[in-house]
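1. here is the input, now give the coordinates:
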Amino acid sequence: MLGATDAASTGAEHVVKATAYDAILLASFGGPEGQDDVIPFLRNVTRGRGIPEERLEEVAHHYRAFGGVSPINDQNRELKAALEAELARRGIDLPVLWGNRNWNPYLRDALTEANARGFTRLIAIGTSAYSSYSSCRQYREDYAKALADTGLEGAIQIDKVRQFFDHPGFVEPFIEGVRDALAQISAAGIPLDQTHVLFSTHSIPSTDAAKSGPPERGFGAGGAYAAQHLAVAEVVIAAQEHAASWDLVYQSRSGPPSMPWLEPDVNDRITELAGEGTKAVVIVPLGFVSDHMEVKWDLDTEAMETSEKLGVMAIRVPTPGVHAAYVSGLVDLVLERRDGVPLDERPALTSLGPWYDVCRPGCCENVRLGFKPALAGVAP
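-> Here you go, the predicted structure:
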C-alpha cells in the first residue's frame, strides 16, 4: 500500500493495531479569500475538466455575492482551534496541521511543515463524511500528489480516519437541529402533516455515484453515496418525537445538461411539495460538515427564495461546524487508529458502518479520469 503506516500496510479493512501518530492532518477543499482569488480558485477546482471561462464566471457570481470570500477557510480555522482545544482538554499531544486541496494553505504546505517539524506519521481527517470520488478518493489522490510534489514520498506516511457519515458525533447535531426546527414550525401553528423534511446533499454525476463505495458491495444506481445518506436520514428521523415525512434531495450540480446527475433538485422538490399542500419544510444540509458556499448560496439563498416565493415556511438546520459532539467525535476517530480500537467497540448508527479504515480496491472510481495513485487504500 502506497504511503501507509506499518499498521495499515497489510490492507486490512479495519486496522486494530495501535499506531503512534505524530500529528493530525486536517484536509479540506479550500476557498477564495478575496475577489481576486475567485477565478484562480475555480480554475484550480476544475483543472483538467475543460470548463469554459463563461461557466466559471457563472459560478464566480456565488462567491462575489459574498465579497469573493468563501466561509470555508474561517470555518476550518475554527475547527482546527476546536480540535486543538479538545485534544488539550484530554491531555493528548497531537499537533493539528491544516492543508487544502484547492487554495492556501495547500496540502503540500502542510506536508512541508510536517517535515520541518520532524513528523513522519500523519493521520488525516478529510472534511467530508461520505464515500464518493470527490468526497473521499480525490482527497486520497491529493495526499499522494502532495507527497510527490514535495519530494516527501517515503519520508512521510499518511493514514486517514474512516468515513464518518454514521458516527454519533456527526449525526447528533442534525438530530438536534431537526428537533428544534420542527418545534419552531409547530409553534408557528403549522401541523406536522403539512411539514416535510428535506435532507440535502451535493449532487454528483450518476456515473460517480454508481461507482462510490467498494464494487463488491453492490449498492445499486446511487452507490454507497446515496445509500449512506439515506441510512443517516432514517436515523435522524427515527430520533424525533414524532415521525415526519422526508426525502433525500440534491443541490449544487455543475455538470452539462447532457450528463446525468443525482436528482431531485432541492428547489424542484420544494416546488412539488408546495403544489401538494405542504406549508413548511425543514432543510437539512446532511451532506455538509460546515456552512460553506454551497450551503450559504444554494440553500440559504436559492432554496429560501424558492420557499418564500411559494409561500412555504422554511427552516435550514445548522451544519455540525464546531458542535461539541462533532469535534469530540473527530478526536475519537483519531484515537480509534492511534489505539487500535477493536471493531466491535467502534460506534456507528447505521448497519453500513463502521466504514473501512483502508479503502477497498476500486473504491470510488472516477470513470472519466481513471485511477490515479492514492494513499490510505488498496490499489487501484
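2. please make it C-alpha for all contacts and neighbour counts, starting now.
-> OK.
3. which parts of the stretch 151-300 of the chain are helices?
-> 168-187, 206-210, 223-238, 266-275, 293 (DSSP state H, counting those that start in this stretch).
4. run this one through as well so I can compare:
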Amino acid sequence: MATDTHADATLQGVRIQSLPKVSLHDHLDGALRPQTIIELASEIGLDVPSTDADDLADWFEDQSDSGSLVEYLKTFDLTTAVMQTRDGLRRVAREFVEDLAADGVIYGEVRWAPEQHLAGGLTLDEAVEAVQEGIEEGEDAVDANGSAIRVGQLITAMRHADRSLEIAKLAVAHRSRGAVGFDIAGAEDGFPASNHRAAFDYLASEFFPVTVHAGEAAGLDSIRSALIDGRALRLGHGVRIAEDLDVVQEKGEEVFVQFGDLARWVRDREIPLELSPSSNLQTGAIARWGTQLEDHPFDLLYQLGFSVTVNVDNRTMSRTSLTRELKLLADAFEYTLDDLEAFQLNAAAAAFLSVEEREELIELIAEGFDR
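-> Sure, this is the predicted structure:
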C-alpha cells in the first residue's frame, strides 16, 4: 500500500507541508516517482520488480531498509538505468522540481553524478544540460501555478572512481548555467576525501563551494578528511560527529557533554550538518546509538548548538518527504514550530548562494512561519 508522505503532518494546528522549506541533501536518482520508473523502463525494455506504482514503492522501501549503506546503494541500479537519455534526465529533473514545490520547498539543491548517466551515449556536458533543462521546465511549471522555487545542481563525483578532477572541472564549467556546488558520494568507507585531493585543490583555486558525504558509513576520520582534504563547507550527513562527544554526567534532565577537538571545531565554526533521519536509520548510520528515530543523535546535536539541517537524502528509497521528516522529528523530540523554523534558517544560511540571496531566503522563511 502506498504511503502519503504528507498526510496528517500538522504541528500546533499548522500544516507542515505549507511551511517554506530548504532542501540541501536530495539525490536526483533517489527521487524518482515509481510510475515514472515504470514508464521509462518500458520505453527501453527494462524489467522492473513490479509494474504497479504502489508495489514498486513498497519494493524500494523494503530493499532500502537493510541497515547497510552498501546494500542501500544497490537500489540505485534501477533508477540510474532509466536516466541514460536526454529525455529521461529532463523528465526526472522536471518532476523532481515539481515534487519539491509540492512539499513546500522554496529553494533546493539536487545532487547527482553525471558520470553515471553516459550509457546512452550522452557526454558529461550533455547530461548536465539535460538536467538543467528539466530543472528550468519544473521551475516554470511551478511559477505558472502561482508558486516559486529555485533549484541548483550539486555536481557529484563517485568517490570509488577516478574521475573526480574531471567532474570538478565540469562543475566549474557549468557554474553560470545551474551548477552551484560539488560533492563526492558513493561507498564512503575505504574511500576518503583525501583520494580526491587534486579535485578539491582545483575547486578551492576556483572558489567553488564543496559539500562532502562524510560521517555516514565511516566515522571521525572520514569527517576530518572531508574538512581538511576536501575543504568542505558542509558535511553530507555528518551524523557520526556525535562519536566525538562524550556524555560525562547526567543530573535529572541536565546533560553534560565533553567535546572532542573535531566536534568542537564543527560546532564552533557552524559547519552545517546535512542530516537525513529516515535514511540514517535505513543505512545503519546511527547504529551506535540505537535503531529507532528517538535514538538518533539529532536532538543532542541540536541542543548543543550544531548547525543541523533536515533532509530526505533519497525520497524514493526512504518513501519520504521533507514534510514527513520534520513531522517525524517533531513527534520524536517534541519540537515546536520555532524548532522547525530554526532548521530551515540553518539550511538557508548554508545554501550555496550569495549572501544577498541567502538573506532573501531567510526573510521568506521568517515571513512564511510568521503567517
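5. TM value for the aligned chains?
-> Overall, the chain-to-chain superposition scores 0.30 on the TM-score scale (TM-score structural alignment, normalised by the length of structure 2); 204 aligned residues with a C-alpha RMSD of 7.4 Å.
6. could I get the helices of the stretch 151-300 of structure 1 as a markdown table with distance to His61 of structure 1 and mean neighbour count?
-> As requested, the helices of the stretch 151-300 of structure 1 are exported to a markdown table (distance: least, C-alpha to C-alpha, whole Å; neighbours: other C-alpha atoms under 10 Å):
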| stretch | distance to His61 of structure 1 | mean neighbour count |
| --- | --- | --- |
| helix 168-187 | 29 | 19 |
| helix 206-210 | 26 | 21 |
| helix 223-238 | 28 | 21 |
| helix 266-275 | 19 | 18 |
| helix 293 | 11 | 19 |
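7. could you dump those to JSON lines with distance to Ala27 of structure 1?
-> What follows is the helices of the stretch 151-300 of structure 1, written out as JSON lines (distance: least, C-alpha to C-alpha, whole Å):
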{"stretch": "helix 168-187", "distance to Ala27 of structure 1": "17"}
{"stretch": "helix 206-210", "distance to Ala27 of structure 1": "21"}
{"stretch": "helix 223-238", "distance to Ala27 of structure 1": "20"}
{"stretch": "helix 266-275", "distance to Ala27 of structure 1": "28"}
{"stretch": "helix 293", "distance to Ala27 of structure 1": "17"}
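8. and His196 of structure 1, which of these is closest to it?
-> helix 266-275 (8.1 Å; C-alpha to C-alpha).
9. closest one to Val282 of structure 1 among the helices of the stretch 151-300 of structure 1?
-> helix 168-187 (6.6 Å).
10. show me what that closest one is packed up against.
-> In terms of contacts (3 or more C-alpha pairs under 8 Å, 6 or more residues apart in numbering; DSSP states H and E), helix 168-187 of structure 1 is packed against helix 223-238, strand 280-284, strand 313-316, helix 324-339.
11. among the ones you listed, which is nearest Val96 of structure 1?
-> Of all those, helix 324-339 comes closest under C-alpha to C-alpha, at 11.0 Å.
12. list the buried residues in the closest one.
-> Residues of helix 324-339 of structure 1 classed as buried: 326-338 (neighbour count, 16 or more other C-alpha atoms under 10 Å).
13. same deal with stretch 110-117 of structure 1?
-> Residues of stretch 110-117 of structure 1 classed as buried by neighbour count (16+ other C-alpha under 10 Å): 110-112, 114.
14. ok, Tyr170 of structure 2 - contacts?
-> Careful, residue 170 of structure 2 is Leu and not Tyr. Going by C-alpha atoms under 8 Å, 6 or more residues apart in numbering, Leu170 of structure 2 touches 124-125, 155.
15. of those residues - the most surrounded one?
-> Neighbour counts for these (other C-alpha atoms under 10 Å) peak at Ile155, which has 29 neighbours.
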